[in-house]
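S.K.: Make a model of this:
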Amino acid sequence: MGDLTRRAALAVGASAALAALSACATPVAVGETTTSTGPAPQPTMPDAPPPIAVEAGPPPAVPPQGAPSIAKVPAPSGTIDRLPGEGSLLAWTIDDGTDAAVIAAYAAFAAATGIRLTMFVTGTYFAWDENVGTLAPLIASGQVQLANHTWSHPDLTTLDDAGIADELQRTHDFIGESFGVDARPYFRPPFGFHDERVDAVAAGLGYTVPTLWYGSLSDSAELPPEKIVELANQWFLPQHIIIGHLNWKPVTTVFDQLRSIIVDRGLTTVTLNDVFSSQYHP
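M.R.: You can find the predicted model right below:
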C-alpha cells in the first residue's frame, strides 16, 4: 500500500495572457494612388499585471488528540486481542524497552500529539530507569499506561508456577516503585505464549487479562522504516490492539507517517484503561 499522507491545498495563481494587437490597413485598389499622411497610429499596449505571489507553506497543523470521552466497560477475565464493539478506537501498545532513546522518542511523540499509548514493561531493561522522569507526566495524566511484560521476557509456559509468579511480581513491584502506578490487570506473555496454568498463576497476582494483539509493526527486530509504514497501513484499523516495540530507532523516523494514517482514517488512540474499568483503575 502507498503511504497515506496529509496533503495541503495549495493556491494556484492565474497567469495573464496578452493578445497580440495588429494595426488595420485600408485596402488599396490596383492602379489607384494614395496620399500617405504618415504611419498609422499604433495601439497602446497595456501594462502587464503584476504576478500573483503564491506561498506554499507547510501543511495545516493537526491539533493534538485530547483525552477520549467514552463509556468504559468492565475488563474481561481472560484473553483479549481487540477492543470490544464497533467504533473508531485504536489501542497502540508497545513492548520491551531495550533502547532508552526509543522510549524517550515515543514519550516526546505522545507529548506533542496527544497520541495515547500502553507500554508493556520488561523490567530488567535499564532503559526504563533512564526514562522515569520523561514518562512521569504522561503517566500521571493517563495518556501513557504501563502494563506488565514480565521481568526478563521468558516463555512463561516453560517455567514452573513459582517462576511465572516471580517474573510478573518483579516487574509489578518495579513499576509501582519507579512510576507509582499499579499495572494490573493487564499482562502480555512474551511471544504470546500462555496456557491455562500461566493464566491461573497470573490471575492469582491480579493479572487477569492476558493481552495479545490484532496486528503488529513487527519491529521487535530492526526493520526498514518503509516496512513499518506498510504494516501500519495494513493493521491500523478500528478496534484493533496493535503491538510495536521500544527496541529499534527506525520507527521513530516515521512517527509523522504513522500519525497521518491514524488521522486520515478517523481513528482515536486509547489506552486499555480508557476502554476498560477494573478494581485497580475504576
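
S.K.: For the rest of this, base every contact and every neighbour count on C-alpha atoms.
M.R.: Will do.

S.K.: Run a quick neighbour tally on the closest residue to Leu223 other than its chain neighbours.
M.R.: The shortest distance from Leu223 to any non-neighbouring residue, by C-alpha to C-alpha, 6 or more residues apart in numbering, is to Pro250 (6.9 Å). Residues lying near Pro250 (other C-alpha atoms under 10 Å) number 17.

S.K.: before we move on, what about the one 3 residues further on?
M.R.: The burial count assigned to Thr253 is 12, neighbours taken as other C-alpha under 10 Å.

S.K.: Verify the stated contact: it with Leu223.
M.R.: No: under the criterion of C-alpha atoms under 8 Å, Thr253 makes no contact with Leu223, lying 11.7 Å away.

S.K.: Please enumerate the shared neighbours of these two.
M.R.: Counting by C-alpha atoms under 8 Å, 6 or more residues apart in numbering, Thr253 and Leu223 have no contacts in common.

S.K.: Please name the nearest non-neighbouring residue to Asp99.
M.R.: Asn247 (5.1 Å).

S.K.: What is the burial count for the one you found?
M.R.: 22.

S.K.: what's the answer for Val121, then?
M.R.: Count around Val121 with other C-alpha under 10 Å applied: 27.

S.K.: Please generate a structure for the following sequence too, so the two can be compared:
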Amino acid sequence: MTEIPRRTLLAYGGSAAALAALSACAPPVATGTPSAAPPPQAAPVLDRVPVPPGTIDSLPGDGSLLAWTVDDGTSTDVITAYAAFAQASGIRLTMFVTGTYIAWDESVDALVPLVASGQVQPANHTWSHPDLTSLPDAEVRDELVRTHDFIGELFGVDARPFFRPPYGYHDDRVDAIAADLGYTVPTLWYGSLADSAELPAATIVDLAREWFLPQHIVIGHLNWMPVTTVFEDLRAIIDERGLTTVTLNDVFTSEYHP
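M.R.: Have a look, this model is predicted:
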C-alpha cells in the first residue's frame, strides 16, 4: 500500500495506474450495554467459497449464517459503541466505510484490534456517499480509490473486493469501473434496520425480527444512537434463532483474502 498522508486524494492517470496504486465516547448504559452473558462467539470454521462476480445481496446456500453489515459512520459514539458491543459479545460485523467522516479517524483505536483479529471487516462505501451513477468515470474511480487508500492507511488491510454503492445505485458502467480497481462485488442487502435516519429503538428491534434470518445480508448504519440502546435485544434475536454472525471474508475467498 502506498504511504500517503491521511485524507489526501491521489491523482491517477488511468485505470492501469489506479490498479497499480491500489495494489501497492462511552457506550450507553441502557439495555444496549453489553452485559456479562454468553461468552464471545469464536470465529466460525466454514467451508469458504470463491466470491462470485457481480452483485450479491445474500449468502450462498442453506445454513444459519447472518452477515450484519453497517454503513456510513457519521457518529464517533455509534462506531465506538458498536466496537464495544463486538468486543463484549463476539458479534462479527462488516463495516462499509464512508471515508469523509472524521468519526472513522476518531474511532480507530477502538476498531484496530477488532480489524486485526478479523472480527470486524472494513469494506468500501465510497468517499463522500454520492449516487455513483450520476458521476463521470473519473469521479467514480476517485470515490472508490480514495476510500480504498484511507482504509489501508487507517487499518492496514485491503478492502477489496466488496463495495457498497450508496443508496444501492449502480449500473454496468459503475460496476466496470469498480471491477477495474478490484472491487468486483457490489454488495447490497436482504433486509434493513432502516436507521440511516433516526428511528425509535423499538422500531429497530421490530425490523431485526423481520430481517435477521439465515443467509441474509442485513444493513444497518453507524449514524444514530438508538440502535446502541438495543444491542442486547438484537443479540437475543440472533441467539434465539441459532444464527452465527459472519463477515463477508468469513464466507468468501478472493485473491485479496485467500
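
S.K.: three-state assignment of the residue nearest to Asp99 of structure 1?
M.R.: coil (DSSP: H, G, I helix; E, B strand; the rest coil).

S.K.: can you check Val70 of structure 2 too?
M.R.: Assignment for Val70 of structure 2 (three-state DSSP): strand.

S.K.: Next: Thr118 of structure 1.
M.R.: strand.

S.K.: Translate it into the numbering of structure 2.
M.R.: Using TM-score structural alignment to pair residues, one finds that Thr118 of structure 1 aligns to Thr94 in structure 2.

S.K.: hmm, back to that, wait, the residue nearest to Leu223 of structure 1 touches Ser218, no?
M.R.: No: counting by C-alpha under 8 Å, Pro250 of structure 1 stays clear of Ser218, with 11.8 Å between them.

S.K.: and for stretch 41-59 of structure 2, what span of structure 1 is it aligned with?
M.R.: By TM-score structural alignment, stretch 41-59 of structure 2 lines up with residues 65-83 in structure 1.

S.K.: my bad, stretch 139-150 of structure 2
M.R.: Going by TM-score structural alignment: stretch 139-150 of structure 2 matches residues 163-174.

S.K.: residues in contact with that stretch?
M.R.: Contacts of stretch 163-174 of structure 1 (C-alpha under 8 Å, 6+ apart): 121-124, 148-152, 156, 182-184, 198, 201-202, 205.

S.K.: Can you list the buried residues in stretch 137-154 of structure 1?
M.R.: Buried residues in stretch 137-154 of structure 1, counted by 16 or more other C-alpha atoms under 10 Å: 138-139, 142-154.

S.K.: Check stretch 250-269 of structure 1 too.
M.R.: Buried residues in stretch 250-269 of structure 1 (16+ other C-alpha under 10 Å): 250-252, 255, 257-263, 267-269.

S.K.: Among those residues, which one sits closest to Val132 of structure 1?
M.R.: Thr252 (19.3 Å; C-alpha to C-alpha).

S.K.: and Ala111 of structure 1, that one's in a helix?
M.R.: Yes: counting by three-state DSSP, Ala111 of structure 1 falls inside a helix.

S.K.: What's the local residue count around it?
M.R.: Ala111 of structure 1 has 17 nearby residues by other C-alpha under 10 Å.

S.K.: List the residues that contact it.
M.R.: Leu138.

S.K.: what about it, distance to Leu168 of structure 1?
M.R.: Ala111 of structure 1 is 29 Å from Leu168 of structure 1, where distance means C-alpha to C-alpha, to the nearest Å.

S.K.: What of Val209 of structure 1?
M.R.: In terms of C-alpha to C-alpha, Val209 of structure 1 sits 13 Å off from Leu168 of structure 1.

S.K.: between the two, who's got more neighbours?
M.R.: Neighbours were counted for Val209 of structure 1 and for Leu168 using other C-alpha under 10 Å; Leu168 has more, 25 against 20.

S.K.: got the buried residues for stretch 195-212 of structure 2?
M.R.: Result for stretch 195-212 of structure 2 [16+ other C-alpha under 10 Å]: buried residues 195-196, 201, 204-205, 207-209, 211-212.

S.K.: Pull the residues that contact the match of stretch 41-59 of structure 2.
M.R.: For stretch 65-83 of structure 1, using C-alpha under 8 Å, 6+ apart, the contacting residues are 89-91, 113-115, 143, 208-214, 239-241, 268, 270, 274-278.
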